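Undergrad: predicted model and sequence below, questions to follow.
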Amino acid sequence: MITVLGGGITGLSTTWFLAQQLPSAVSIKLVEGSSRLGGWMRTDKRQAGGREFIVERGPRTLRTGASREACAVLELAEDLGLQSQVITAPRLSAAARNRFIYFKGELNCMPTGVGSLLTGLPPAVKCLPRGIWRDVTTAKNTPMDSTDESIHDFIARRFGEQVDDNLASAVMHGIYAADTRDLSARALLYPFWLADRLGSKGVLRGLRAVAKVSRARKAWTAERDGAEARALADRRAQAPEFWDMIDEASMYSFRDGIQTLSDRLVSKLQEFKNVQIITGQPVTAARSASDGNAEVELADGQVIKSQHIVNTLPLHCMRELFSTSNSLLNETPYSSVAVVNVAFGKKNITPVDGFGYLVPRASAADSKALGTVFDSCTLAAQDGDADITRLTVMLGGSRFEELFGSPATASKHALEDAALETIRNHLGLKSQPIDIDSMVGVNCIPSYTVGYIDRLKDMHRWVLEQLGGRMSVVGAAYGGPAVPQCIIHARDHVNYNLNLNNLSQPQNVSGLEQILEAFELPA
């Protein structure tokens, strides 16, 4: 028997891939401590002003493209029979082309090509050509005695502080809801960080050396990549209309929201006779059993014995299960984000069309928001014929407690007032919305802070020492917090790390092997 801890998208995906591979005689148990499955993938239906509409409480769109991560999600959606539910934003749509940064009281549209870097740059981006010139002309100043530095320090050293204050800080607000002064350059800007170390004349020139390393590493995975490419080609041949639609899209979701994906995973898993899903029972302990297997104890006292445990719990939850710990478990902070969903009873009321905007550090004094997503512009098909404009304002992140107090007890009234103030000041929308609601994702995004890769190595060693080699880990704290990263990590772990034909023996894998290989420094 194999047990999966955690019923978010990582746990559900892991269970799905296990169910595809294991014979029906092998029992699979999924244990979720809360009463609902899907983790931060949550879509709610609301009614206001005679209209029914959806709001997303967490992630809302998925990217297309040729990456393994993007293909893994699309293949999963196809296997779950969700093709007819997929809705897209075309590559030439405003949502795909227009992304903004709020800078000096105005929305600045980000450049979409190299040519726009040279002409007509908005104020927020004017620092970028100067930053590129600085990198090209500044002598190598890499701190070779250090294995990491913050994104802010890295960018300031090579491109100038303004590039971070005006641009990079906004991007990291949107992805990690965290401060670039804390985040790891090695973990999150690895190609550029490595280029700085390998090159002798700047980061951009050093990217050629990184390309050579990347080609050499691809040789390690050539067999895997070839098999996956052939399998994808077969899928395309069997469902050309679906894949042609995806080729024309920049991003996508589902007609009834992103929770469609996690809900379908749950319903399909319930069809497997060897899969049992347990909810509302937090794990309280994990230990080695007397017979050499592993076991977990649940809040109700139930003990589940397993040949292997795949642990997808957040780090702060996992830490409570063991008597020993490690630096990643102890030193990884999590960001909390308030998501405020606002609906207006009229279409197309934003002053610009696009995906939305982010707020950089340079504008933090003028804003409590991390950014705003123009939901109705991004995926208008979700609105149907309703006369409505949906927006989502994101608040908090590294400044949550400073602005709103404890995330666990933050006032809904204060959050919603801050969102309305943001919309009025940034977008000039003075009319009253027909609906506003908020939810706080407490500790929802792990922060990959300076020194993360070294701590990940520590985590790898620690996991191998637990439960006699019968536990491995997968999740947002390791391979990346985005939905596609969680899904590809789960698939790779099941397909390439675990020896499912020999579960009677300890697996002696951490689940972090491929991730760490990607960050190995070339000899």
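TA: Everything's here; your move. Numbering: from 1, shown residues only.
Undergrad: when you work out contacts or count neighbours from here on, use the C-alpha atoms and nothing else.
TA: Noted.
Undergrad: test my guess that Thr3 contacts Val310.
TA: Yes. Using Cα atoms under 8 Å, Thr3 is in contact with Val310, at 6.3 Å.
Undergrad: shared neighbours of these two, anything?
TA: Common neighbours of Thr3 and Val310, counting by Cα atoms under 8 Å, 6 or more residues apart in numbering, are absent.
Undergrad: how close does Thr221 sit to Ala518?
TA: From Thr221 across to Ala518, the span is 11 Å (Cα to Cα, to the nearest Å).
Undergrad: what's the answer for Lys104, then?
TA: Distance of Lys104 to Ala518, given as Cα to Cα: 39 Å.
Undergrad: cool, Val136 as well?
TA: Distance, Val136 to Ala518, by Cα to Cα: 27 Å.
Undergrad: the more surrounded of the two?
TA: More neighbours surround Val136 than the other of Val136 and Ala518, with 17 against 11 (other Cα atoms under 10 Å).
Undergrad: the more buried one: what secondary structure?
TA: Secondary structure assignment for Val136 (DSSP: H, G, I helix; E, B strand; the rest coil): helix.
Undergrad: touching, it and Leu204? I think so.
TA: Yes. Applying Cα under 8 Å as the test, Val136 and Leu204 come out as touching, 7.3 Å apart.
Undergrad: what comes up buried for the host helix or strand of Lys45?
TA: Using DSSP states H and E, Lys45 sits in strand 43-48. The neighbour-count check on strand 43-48 (16 or more other Cα atoms under 10 Å) flags Thr43 as buried.
Undergrad: give the contact list for Ala25.
TA: Ala25 neighbours (Cα under 8 Å, 6+ apart): Asn274.
Undergrad: list the contacts of the closest residue to Gly345 other than its chain neighbours.
TA: Closest residue to Gly345 apart from its sequence neighbours, by Cα to Cα, 6 or more residues apart in numbering: Ile388 at 4.7 Å. If you count contacts by Cα under 8 Å, 6+ apart, Ile388 has them with Ala343, Phe344, Gly345, Lys346, Lys347, Asn348, Ser376.
Undergrad: got another, please set it beside the one above:
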Amino acid sequence: MSLVRAGADCEALRISSHALRSPHCVCDRAGRRLATRASSQSNVRSIRRRPITPRLPTLARSHARSYSSKPGVCTFYHHVDFFNANYREAGGPKASNLPEAPHIAVVGGGLTGLTTAYFLAKRLEKPAQITVYEASSRWGGWLRSERTPVDVGGVKTQVLFERGPRSMSTAQTGGRMDRFVLYQLLSDFGIPLTPLDGTQPRWILHNGQLAAAPPCSIIDALKNPVLRQVALPLITGWLKNLVRRTPYPSKDMSIAEFLQDRYGSKVLSETLMSAIVHGVWGGSVHNLSAWSVAPHMLGWPAPMSRDDDLTFVPANEFRLWQRVESEMDQMHLMSLTCVDNSSMVSFEQHGMETLSHMLVDALESMPNVELRLGTPATDIAYRERVDKVVINRENARPYDKVISALPAKQLHKATKQTLPLEDFTSVSVMTVNIWYPYEDIIPKGLGYLIPDTVPQEDNPERALGVFFDSGVGVGAGRVEVHGERLAERGTKLFVLMGGHYFDEGHPIPTEEEAIQQAKNLLERQLGIPKDTPCHAVANLAKDCLPQHTVGHAERITKLDQALQAKFKNRLAPIGGSFTKPGVAGALRAGYDMAFDLTFESFHLNGLEAYGVEHAMSPSFVKTPDSCPILLYNAHQSANKKKTEYLRNSSGFSPGQETIWPADEKTLSSLRKD
């Protein structure tokens, strides 16, 4: 039986029965391993007679040890409070404090709000009622895919521009399992995704040249002055950690401060990491929190097992796996995972807005859902007399629970400044989509990022990065030509400007000025003449990127306490202002909130796992290498034999009952290398 070393007084944990089909360890109450036994052939035969997804077995309460008792050192076996006896499969018993006919409001019709409403409606049948509020005239929030007719340079066609998020990463560091929420949606709706070639070269602008960024070949790394300068500090830090585990920071600090303190390399923080942060957060490494933005980096390398057949998995990822694996058709789950070998996905025909379209279509067909488009929630208040929350007092419609998917600034205004939200910040970015009717005018790759170290005279536009959308197929919608569906022609680029630079006094350009600035930048950095015929559109996305600055975990803890005191946890804020940003983060936040309310406790506010306590002491689950959470996650394992087996095994043929792993021989072969 797989071991969960989750800290003292850990609640009983239910794990997938698949984990029981492998060698298991028996432990005493101190967490020490006593014995290891391989499954016998008879055990395998008996297991094969079980259903694919039986009710999940319970592990006994376990006490465990930490690596160090010194202050500031990460307790890797910290108490995991969300693994508790309330966990059930979909369709099983609900949370004990769930009202018989709950009336729930979801405020915000972006991807986070729509995902929350969908999974709530899926789990709560009538008489439960879910109402979704959206202030604007369209659903989807920042997701915005536009098909634009163009006539440039004698080429007439249609181009699909992604005006918001352009793709979804399926290999985000620290959140690799988030993609399984997307897989469940695709499984529910039968929507195909388009794997993008995320393995192509990528670059960082350094001294006016494009320098290869990781992952890259050894030859490219040796040619790269940036990677040569950071290689020695990284290797030295890794070796030191092998000999003596590096203390986990006892207080929050900026990413730049942490990297400088840990590795002593200014190039690592202000060039390499600065470029990465620009591309994801649009922020500065000198402002963003190491605790909240890069927790995987603080504990790197991850805790190491002394057992050959056991591996550490972040506890939040194990929790997601438990939930998805109990609800989703395993054959479809496996097929999606095997296809996903790219780390990036998009939607060919209608772009990323496909996600919001399919969610809205589903919600409109659900009898327990009411959609209120063009209805802002301007006033959210708690009524202690009835222990409910009302929205827009003139209507005085009480709700048992209000889930806010609004940005922190908007929620602060709607709650009349009753919650400590004033210190949650965000930045604006100017985006420019450019299409040229010519091909082969840019290098083949993903694009390049621009770090802080690039002087202003070399980057007067204060650009954050340039992305080669046509090079990887982002928004590569098919167009009709004489009744035949053909791929888009030409070259499509996406220029990202502003972010934290706008907050530092750099003037925000108009859309016309931004287009001209993007052309100037492309001429200077890629050699594309600024008078080259093209079609370009620009958009200012105001306050679109939340900034988890230093002290974010402390702010989350204060907000958690205020929600309990002033709203009795009847209000739950979720979304990028508080948890992970981006498309994957939005899907994960909505899924977790719906699951927590219906299966864990109706009185959770969604912030319990993001405060100071969890930031200081991340949780890991120790699980066998054969556990499906590792074998399904091709990107998390460097073992190519596992991935190859998943792709070629006839054991995963559609419609055939399959048990994984098939037998001890197969398991042993997969452990090699």
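TA: Right, received. Where do you want to start? Quick caveat: nothing in here was measured; it's all calculated off a predicted structure.
Undergrad: circling back to that earlier point, whereabouts in the second structure does the strand holding Lys45 of the first structure align?
TA: Mapped onto the second structure using TM-score structural alignment, strand 43-48 of the first structure spans residues 145-150.
Undergrad: superposed on the first structure, where does the matching stretch end up, distance-wise?
TA: Superposed on the first structure, stretch 145-150 of the second structure shows a mean distance of 1.2 Å to its aligned residues (mean Cα distance after the TM-score superposition for the first structure).
Undergrad: chain center to that stretch: distance?
TA: 28 Å (Cα atoms, centre = their mean, to the nearest Å).
Undergrad: again with stretch 563-574 of the second structure
TA: On the basis of Cα atoms, centre = their mean, stretch 563-574 of the second structure sits 24 Å off its chain's mean C-alpha point.
Undergrad: residues in the first structure aligned with it?
TA: Mapping stretch 563-574 of the second structure onto the first structure (TM-score structural alignment) gives residues 463-474.
Undergrad: in that stretch, what counts as buried?
TA: Neighbour counts using 16+ other Cα under 10 Å place Val463, Leu464, Gln466, Leu467, Gly468, Gly469, Arg470, Met471, Ser472, Val473, Val474 of stretch 463-474 of the first structure among the buried residues.
Undergrad: so which of these are in helices?
TA: In helices, judged by DSSP state H, the following of those are found: Val463, Leu464.
Undergrad: closest to Arg42 of the first structure out of the buried residues of stretch 463-474 of the first structure?
TA: Val474 (20.6 Å; Cα to Cα).
Undergrad: residues contacting the closest one?
TA: Taking Cα under 8 Å, 6+ apart as the test, what Val474 of the first structure contacts is Thr10, Val310, Asn311, Thr312, Cys486, His489, Ala490, His493, Gly511, Leu512.
Undergrad: can we see that at 10 Å?
TA: Residues in contact with Val474 of the first structure, defined by Cα atoms under 10 Å, 6 or more residues apart in numbering, are 4-5, 10-11, 14, 310-314, 486-487, 489-493, 510-512.
Undergrad: separate out the buried members of those residues.
TA: 4-5, 10-11, 14, 310-314, 486-487, 489-493, 510-512.
Undergrad: among those, which ones are in helices?
TA: Per DSSP H, the subset of those in helices is Thr10, Gly11, Thr14, Cys486, Ile487, His489, Ala490, Arg491, Asp492.
Undergrad: the second structure: which residue goes with the fifth one?
TA: Think Ile487 of the first structure. Aligned by TM-score structural alignment, Ile487 of the first structure pairs with Leu587 of the second structure.
Undergrad: now which residue in the second structure aligns to His152 of the first structure?
TA: For His152 of the first structure, the aligned residue in the second structure is Ala256 (criterion: TM-score structural alignment).
Undergrad: just checking, its match touches Val293?
TA: No. Ala256 of the second structure is beyond contact range of Val293, at 11.8 Å (criterion: Cα atoms under 10 Å).
Undergrad: joint contacts of these two?
TA: Common contact partners of Ala256 of the second structure and Val293 (Cα under 10 Å, 6+ apart): Val285.
Undergrad: which one of the contacts of Ile388 of the first structure is nearest Leu167 of the first structure?
TA: For the contacts of Ile388 of the first structure, the residue nearest Leu167 of the first structure by Cα to Cα is Ser376; the value is 25.0 Å.
Undergrad: the host helix or strand of the closest one: how far from the chain's middle?
TA: Assigned by DSSP H and E, Ser376 of the first structure belongs to helix 375-378. Put simply, helix 375-378 of the first structure sits 20 Å off its chain's centre (Cα atoms, centre = their mean).
Undergrad: Provide the aligned range in the second structure for it.
TA: So helix 375-378 of the first structure sits over residues 469-472 in the second structure, by TM-score structural alignment.
Undergrad: now the matching stretch on the first structure. Mean distance?
TA: On superposition with the first structure, the mean distance recorded for stretch 469-472 of the second structure (mean Cα distance after the TM-score superposition for the first structure) is 0.8 Å.
Undergrad: what residues does that stretch touch?
TA: Under the criterion Cα under 10 Å, 6+ apart, residues 161-162, 166-167, 195-200, 344, 433-435, 439-440, 442-447, 475-476, 488-494 lie in contact with stretch 469-472 of the second structure.
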